[in-house]
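> Below are the sequence and a predicted model for it; my questions follow.
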Amino acid sequence: MRLGVSAVYASVAAVLVGAHETYDESLELSSLSGGRVYSSFAFKLHSDHDNLHHFRILPRALLQPVKSLGVDAFQLTLTAGRWSYSSWGAPKGSQSVASGAEVWATFGDQNNSASVPLTTRWRRLTSALAGTFCASLDAIDETTSVSVPAQYVWNDAPAHTEVLHAYLPSENVCTENLTPLLKLLPCKGGAGLASLIQMHTILSSEFQSMSVHARKSPSGYTVELAVSTVMRPAQRPADNTTWTLREIFSRNITASCPIANHSEIRIREPINVLDDSDEDWEDDSIHASTPYTKRISQKVYDTTSLDAPTDLSLQLISPIDGPFLKFAPLQATRQILGFGQERDMVRLTLHNEFITETMHVVYYDQLPWTVMPLMHTINATLSLDNMELPQDTIEYRDDFDTPFITSTKYRPAQLRGKMGAMELGLRVPAQSTLHVTYAIIKRHLHYDEHLPGPHRGSDLPPALFVPMSQSASQHTWGQAHRHLPIEQVQAERIYTPASLLHTAVPDFSMPYNIILFYSTFVALFFGSFLNIMVRRYTDVYIEKS
């Protein structure tokens, strides 16, 4: 009898605990330059309880290694394509757009995992993620991982927290990665906004990114899944910009997910302004030839009560030519220059479009042991833009004087061991372009350390630029930027594409040529010698008839 009462209490407790789980989903659509459409799917699962056995919505397969390894938070991002900051502005939120795979995690001190070394827990976590998302994360080890400040990759990180971080720039994205992500959702891909995610549509876009972010709170867990794409739907005439979900994703919303508490689609579109005043507004019937600047409005569609296939009429204006929707005041790039087998040159280019405000930026780069920067070769040069400033603008000469490199940190890499890291604090004056260059030495590899297959060089992980505490609402931009939205216009982090580093390669064909030559020689010599040794010579009589 006591066992039955305990079972009843356990079932009731499970129901009560399950009631604290929530699931929200959203889709944001916005137009970009060149007739492109940016779509961002966001799925958030939250629980106020940390007992994995009572979860009804949160994925246990994902959180089981998180709990057993004492992981406080982690994020896995798989990205294909290149995000254009100059044309598309900033991605949504703090989304990572680093090409390939990016993994970071922070670990806490728990009783069940305190005796396990941190590197072992890190390898076990990446192995679990590799199995869950069918990704080739086995290459992550001590030689590809580094400890970074948490603020570089995690905005909500607690103070004095460091994370383990790793890049795999050559990792590809395919359907085998996206399908396991959809299976973590309560309704999978059969209902709700997730039903719009079609493999052939997502993977054929110009840019696609999928990410999973899980973190532990004092009382529960939060899992955030995201899928972002930049695609170019079929071009329409200039006077017809109304698109439906089927035209964008090749599918409609068949039904809403009954478990979702909130499900909505947000449409972000530009609003045309005829002049510089904030009171003159026009609708979308304005001709493109009329001079105008752009603001952004937002329309919200609630999709929690859909019970039939629905075609939502979406008003998206994506001009092929014309102003962009977002202007980022800071542009940053990294290039590998030079030639030869021993040395190369790295050039950083940062452009500040603010009129009066100096920007402070942190440049962070992870360097494998095959690359060694020469710190004494660091050089910074500044070039000013030719622009007419407003009459009430005051410039100070100190802003344009050196030094432009305010701080320098370098952690050397261990030869054939751990990765190194380089961090520079940069000061970019207003309306100027800063060029920073430094030389690097490329170490030679042993013949057995080269990757198999055709040689293409080695991938240098993406570099990271982090603007420091800049608020667009407190600064003055150029004349063409005065009517930009005050919302996020500057990316919280700027990722550069991965760079291809040419390394010295020995002539691998020579050993094979020698092997083939000697094999042929030995075969001919041994065959001829054996033939002479074993052949018997006898007289043969031939009778003539």
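Alright, I've got the coordinates. Numbers count the residues shown, from 1 in each chain.
> Could you use CA atoms for every contact and neighbour count after this?
Noted.
> Scan the chain for its longest helix.
helix 509-534 (DSSP state H).
> how distant is that one from the center of its chain?
Here the centre of helix 509-534 is set off from its chain's centre by 54 Å, with CA atoms, centre = their mean, to the nearest Å.
> Return the set of buried residues in it.
When burial is assessed from 16 or more other CA atoms under 10 Å, helix 509-534 yields no buried residues.
> quick one: residue 409 from residue 362, how far?
Distance of residue 409 to residue 362, computed by CA to CA, to the nearest Å: 11 Å.
> right, I mislabeled it, should have said residue 531
In terms of CA to CA, residue 531 sits 76 Å off from residue 362.
> do the same with residue 351
14 Å.
> What are the buried residues along stretch 64-76?
65-67, 69-76.
> want to try TSV for those residues, with distance to residue 131 and secondary structure as columns?
Shown next, in TSV, are those (distance: CA to CA, whole Å; DSSP: H, G, I helix; E, B strand; the rest coil):
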residue	distance to residue 131	secondary structure
65	11	helix
66	14	helix
67	17	helix
69	16	coil
70	19	coil
71	17	strand
72	20	strand
73	18	strand
74	16	strand
75	15	strand
76	13	strand
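> Structure two is appended below for comparative analysis:
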Amino acid sequence: MLKRISDTCFEVSAHLAVDDLWKSFVHELGGLLCASLNFVDTSTSSSSPKYSFRPQSTVTSQSQEFNNSNLRYAVLPREIVCTENLTPWKKFLPCNTMKGLSSLLVNSPKLYDINYHSLRMDFRQICADSNCLSSRLELSLGLGVVVDTFAKPGQNEWSLRSIFGQNMNGACPLSDITNVYIDLELSKLYHMTLSPLADYTIESNGRTLVVYDVNNMKQTSHGTFSLSCKHDRPSTDYWLLAENNKENNTLPYLYVHRYTTGYGARNGGIKTQIYNTPDTTTTLLYFEQIPWYFRVFLHTLKIIMENGTNIKPDRLSYIPGKDRERPYQIEMFITIPADVPSVEISFEYEMTFLKWNEFPPDPNHGFYIPAAVISTILPKLDKQQPILRQLQSFSLNESLLLSSNTESFSSSLFVRIYSESLLVNLPTPDFSMPFNVICLGCTAVALAFGGFHNLTTKQFSYVEKKEKKNFRQYLQLLWAKFLAFKQYLNAKTNRNALRQDLHRQHQHVE
């Protein structure tokens, strides 16, 4: 178990195994974030990457020594981020939701009306100074939000209040920097007017960013910071206009697309397309973790360039899975030449028949395959503007605490890209049959139990058998009943007439 000794180091109890440490860690982290991380505490859902996910510590002595047997990697692709995770995540922020950028998260339902959002938490050991004479722990929290400001026709304005439901409550007093950055890339398509005016502008690699310093009291009004943007959206569709201005658009250096192939409930495959836009040779690390119920065939692995040429990985690590014990793991280094815009990685698998108690509560929803992970070092950005590096990635050997020193940034830019998660339907039995059998069995038992209950609870007695009457006797009985009823009516009529006569005589005497 990890024990907190001071602000700079952890002590690991030697008597506990790595799996026990991993199980304890995911349970504690799941409790802190209200997440279902207890599903990844077993060996069937976790693996030990050999090359990927190296320690991101900036301490040189620790970054050089690496034993992958002490590393565990797991993912829950079917889990989504909800308010149950956002609420405890906000408590890690210095000012909670009272001040700073986190004050925009007070209205949580408003946040979940947007198109996409994600939460991130990075925890590593870093150097406390440039000479790395001492170390400390760095906790980095990130929230990614994607909002479609063109969703409503005719809408030509957006603001912090329209997106998050309120303005920012000033800067957090515990923070050194509280800045808001606006990318003016869309200003090449139409005119944009920001209110209020920005403090200063950053230009790098043909892109322009305006910066608002929330610590500047001139940008705040009554203790709050408000930001709005008006744009002259043309009548032409935005996407058509962007298509006509491809030369002004900047594509990502590296992006990936992943999908499944095949049909039926027996065999299938996975294809991953990696697009490389820079005009330089790129070396990347590709990592796949496949659940054990998808039996991967390594001999079907193919790496094909866009021109149809097959290439071999520079280095390959393959750990076959084992039923109900460990997942499949594929790691390989791939070099993409500068003149090759895309590479396709494909392999095939066989679906396994699961036991009935191994299916989730919604078996017909399908089973998820975790996202592929691609790690690489991209060409360096403008060293004069280190903030662009922080907005896109972070350095492996430098800390965010040293970001104020522009000369301290190295030329390497490490990024890690996750592809799409895949949803595959395994051979699923008809789970309605047990329900049908239960209904049929209960019906049969109910019918049998009714007769058996009558036989065991009712008291039997001897009853003399009545003689059966013929048709003539039934007619005589009916005629006798008719005559009796007729006599009853006549007697009733006579009584009524006698009562009326007596009443008239009484009135005559008076």
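Cool, the structure landed. None of the values given here were measured: they were computed from a predicted structure.
> Need the TM-score from the superposition.
The TM-score (TM-score structural alignment, normalised by the length of structure 2) is 0.68; 402 aligned residues with a CA RMSD of 3.8 Å.
> for the corresponding residue of structure 2 for residue 428 of structure 1, what are its contacts?
In structure 2, the residue matched to residue 428 of structure 1 (TM-score structural alignment) is residue 336. Counting by CA atoms under 8 Å, 6 or more residues apart in numbering, residue 336 of structure 2 makes contact with 276, 281-284, 343.
> mind redoing it with 7 Å?
Contact partners of residue 336 of structure 2, counting by CA atoms under 7 Å, 6 or more residues apart in numbering, are 281-283.
> most neighbours, which of the residues you listed?
With neighbours taken as other CA atoms under 10 Å, the top of these is residue 282, carrying 20 neighbours.
> Give me the aligned partner of that residue over in structure 1.
Under the alignment (TM-score structural alignment), residue 282 of structure 2 pairs with residue 359 in structure 1.
> if I look at its match, how far off is residue 71 of structure 1?
35 Å.
> swap in residue 111 of structure 1?
As for residue 111 of structure 1, its distance to residue 71 of structure 1 is 12 Å (criterion: CA to CA).
> ditto for residue 532 of structure 1
74 Å.
> Please enumerate the helices of the stretch 351-500 of structure 2.
386-392, 432-457, 471-509 (DSSP state H, counting those that start in this stretch).
> Compare those helices and report which one is nearest to residue 255 of structure 2.
With CA to CA, the closest approach to residue 255 of structure 2 among those belongs to helix 386-392: 13.3 Å.
> Can you point out the buried residues in that closest one?
386-389.
> In TSV: these, plus distance to residue 115 of structure 2.
Formatted as TSV, the buried residues of helix 386-392 of structure 2 follow (distance: CA to CA, whole Å):
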residue	distance to residue 115 of structure 2
386	29
387	26
388	24
389	25
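> In structure 2, what stretch matches stretch 180-187 of structure 1?
Aligned by TM-score structural alignment, stretch 180-187 of structure 1 falls on residues 88-95 of structure 2.
> same question but for stretch 338-348 of structure 1, I mixed them up
Aligned by TM-score structural alignment, stretch 338-348 of structure 1 falls on residues 262-272 of structure 2.
> same check, this time on stretch 14-31 of structure 1
The aligned range for stretch 14-31 of structure 1 is empty, by TM-score structural alignment.
> Show residues contacting that stretch.
Against stretch 14-31 of structure 1 from outside (CA under 7 Å, 6+ apart): 37-49, 54-57, 259-269, 316-318.
> how does it look with 6 Å?
Contacts with stretch 14-31 of structure 1, where a contact means CA atoms under 6 Å, 6 or more residues apart in numbering, come from 37-48, 54, 260-268, 318.
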